[in-house]
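Enquirer: Output the structure for:
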Amino acid sequence: MFEDIMWKKASSSIDGDRIDPSGKIFFKMEDLKVGKTMAIYLTNKDPSTSPHLLSREEANSIPFSSAKIAQIIDFFRFSKDSDQAKAIEYTIKQCELEPLEDELRFCATSLESMLDYASSLLGKKAQLQVFTTTFVGNPTVPFRNYTILAVPERIRSTKMVACHTLPYPYAVFYCHNTPKSETRLFKVLLGAENGDRVRALAACHMDTSRWDVDHVSFQLLKIKPGSSPVCHVFPADNLVWVALPA
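Expert: Prediction:
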């Protein structure tokens, strides 16, 4: 799940009580109110320099398997010891992990495969809508204090599929949902001290009793598994698909 991927990234930068700012995306549900100020890490990536989604035909023509990692690295002409090669291996292994309990997962290597997967879980005839975090302007400081400026708006949907970017030469999305666990989705207007604004997408996981006891969110929020819902903002390059109410 995304929360576990973020935990692995953040935990690799934990030094004693120091946690990499990029892991500071978590907050308590009780903080989801007008006037609350929180330190949050959000980046506005330049689409022109970000990996692009391939067509299904293009994606299917390139191997995507741990058994073909050497071939994939050679295809993209990376050195086997390069950071890019390590990222390829990391992403493919993440995509081949067994799903967690109460989790359905899929790695989408094309827009068509992402839509097919979302439709298969949310309903072939369902009206789908996609949400993401968007910036008003182009902030240059990723980690700063943000204040909630308006009453958070809950997105009313009983089903959702969250898709998170993984490091790869082209766009790869780790898509998943947890049908038996309640997750609430909110649109949250955030304002920084310098006037920058973010229309953030946030999720609150109502049951964390089965999360890893060492999850970075528990360290940041000073809570225990199952003691409180855990919320987080989605990075701007993540997508969340929902089935709109009939």
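Enquirer: C-alpha only now, for contacts and for neighbours.
Expert: OK.
Enquirer: Spell out the residue ranges of the helices in the chain.
Expert: All helices of the chain, identified by DSSP state H, fall at 2-11, 56-60, 69-75, 83-95, 111-122, 216-221.
Enquirer: among those, which is nearest Val151?
Expert: Across these, the minimum distance to Val151, taken as CA to CA, is reached by helix 216-221, at 22.1 Å.
Enquirer: check contacts around the closest residue in space to Ala126 that isn't next to it in sequence.
Expert: Counting by CA to CA, 6 or more residues apart in numbering, Ala126 lies nearest to Ala243, which is 5.9 Å off, once chain neighbours are set aside. Ala243 makes contact with Leu122, Gly123, Ala126, Gln127, Leu128, Gln129, Ser157, Thr158, Lys159, Met160 under the criterion CA atoms under 8 Å, 6 or more residues apart in numbering.
Enquirer: Could you also give me the structure for this next sequence, so I can compare it with the first?
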Amino acid sequence: MASSVTILFLLLSIISMGGALASSKPSGSSDPLIGEVCSTQSHLVCTNYDDVQATSIAADQVATAASMRDASIQTINDLQEDFFLESSLVEGRKIAIHNNLNDPAPSRPFVPSSAVSSLPELTTYNALDIMSYFGVARDSSMATAIVTAAYLCGGAALPGEAKSCAASTKALAAFVASELGNNVSIYATKGAPTTYSTSTSHVKAPVTILKVAKGSVEEGRKIVVCHHLAFPSALYYCHAVTGTKVIQATLKTEGRLRAAYIKAMAVCHLNTELWLSRHPAFKALNIARGDEACHFLVENDLVFTRALQTSG
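Expert: Now for the predicted structure:
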């Protein structure tokens, strides 16, 4: 008999790979994001959040809503920063990263499972309905974020990829399971200090590379990366990509009275031949289309791989 799709997480906290340093957060400290996504009690379904209260706003033309989005964002790639070449990730070297890898989009709970079915489909056409659903004013920055997210989620997948926008843990789990199977491991950047305001993603500061674990997670195979989007509730743009290498680097912040240690996750794309010619990595790294390119992930992003097989 068929049963609902569940994902068995072998590791509920982020795995230290290849001798990478442990997170600077005290042991036993909770992480709300991982706690929501990796709930063993509900198999990735988060509950106990307040119901979303919808209020109405004035109706408008769909074209007007479409014009409200951030026009600088054409694909999910335009939200990525901190590109680097794998060869530059050398222990002891200083590099510069944005905002200590803090996510400029505030972390929010998922829409409760009981309310997901009433959430309008995430397309630009429904942008005004989504604003009404959450009671968001048209002249607010959140309105721009909603239309931008709806544009990204409603568009086609990038070449060579499969994608899904998940507004609930159940949807996120279903997509991951459909691409990787039910037995997976989860990784995320941890320990990003809040030195800089998360209202901007343009503050760049140096960090020192202390430890690097390269290519230790099923190099070249399919992974799922879920990027956290700005939205009134938790929303992830998840895409399945192949030909990748997952990297963890321990970074030490500079210019602080007490150093902070960031366990930073990154993904290296071994072949960028299918990427658009306008991809920001090509300009940032001065590389040709097809060359390998890597980028760090901000703290709220998630990486899923097939769980490593154990002998016995």
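Enquirer: For Pro169 of the first structure, find the nearest of the helices of the first structure.
Expert: Per CA to CA, nearest to Pro169 of the first structure of those: helix 83-95, 7.8 Å.
Enquirer: how close does that closest one sit to the second structure?
Expert: Mean deviation of helix 83-95 of the first structure from its aligned counterpart in the second structure after superposition (mean CA distance after the TM-score superposition for the first structure): 1.3 Å.
Enquirer: what helices or strands is that helix leaning on?
Expert: Applying 3 or more CA pairs under 8 Å, 6 or more residues apart in numbering; DSSP states H and E, one finds that helix 83-95 of the first structure makes contact with helix 69-75.
Enquirer: The second structure: matching residues for the helix it packs on?
Expert: Using TM-score structural alignment, helix 69-75 of the first structure corresponds to residues 127-133 of the second structure.
Enquirer: mean deviation of that stretch from the first structure?
Expert: Averaged out, stretch 127-133 of the second structure is 2.0 Å away (mean CA distance after the TM-score superposition for the first structure).
Enquirer: can you tell me which residue is nearest the centre of the first structure?
Expert: Of all residues in the first structure, the one closest to the mean position by CA atoms, centre = their mean is His164, 3.9 Å from it.
Enquirer: Pull the contacting residues for the aligned partner of that one in the second structure.
Expert: Superposed on the second structure with TM-score structural alignment, His164 of the first structure falls opposite His227. Neighbouring residues of His227 of the second structure by CA under 8 Å, 6+ apart: Tyr236, Tyr237, Cys238, Asn300, Asp301, Leu302.
Enquirer: rerun that using 10 Å as the cut-off
Expert: Applying CA atoms under 10 Å, 6 or more residues apart in numbering, we find His227 of the second structure in contact with 76, 79-80, 165, 235-239, 297-303.
Enquirer: Okay, strands next: where are they in the second structure?
Expert: 8-9, 83-84, 94-98, 162-166, 183-187, 204-213, 223-228, 236-241, 244-253, 261-269, 293-296, 302-306 (DSSP state E).
Enquirer: how about these in a markdown table, adding distance to Ser107 of the second structure?
Expert: Shown next, in a markdown table, are the strands of the second structure (distance: least, CA to CA, whole Å):
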| stretch | distance to Ser107 of the second structure |
| --- | --- |
| strand 8-9 | 22 |
| strand 83-84 | 23 |
| strand 94-98 | 18 |
| strand 162-166 | 15 |
| strand 183-187 | 17 |
| strand 204-213 | 21 |
| strand 223-228 | 8 |
| strand 236-241 | 11 |
| strand 244-253 | 22 |
| strand 261-269 | 18 |
| strand 293-296 | 18 |
| strand 302-306 | 13 |
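Enquirer: For Arg108 of the second structure, which of these is the nearest?
Expert: Comparing the strands of the second structure by CA to CA, strand 223-228 comes nearest, at 10.1 Å.
Enquirer: mean distance, the closest one to its aligned residues in the first structure?
Expert: Its aligned residues in the first structure lie a mean 0.7 Å from strand 223-228 of the second structure after superposition (mean CA distance after the TM-score superposition for the first structure).
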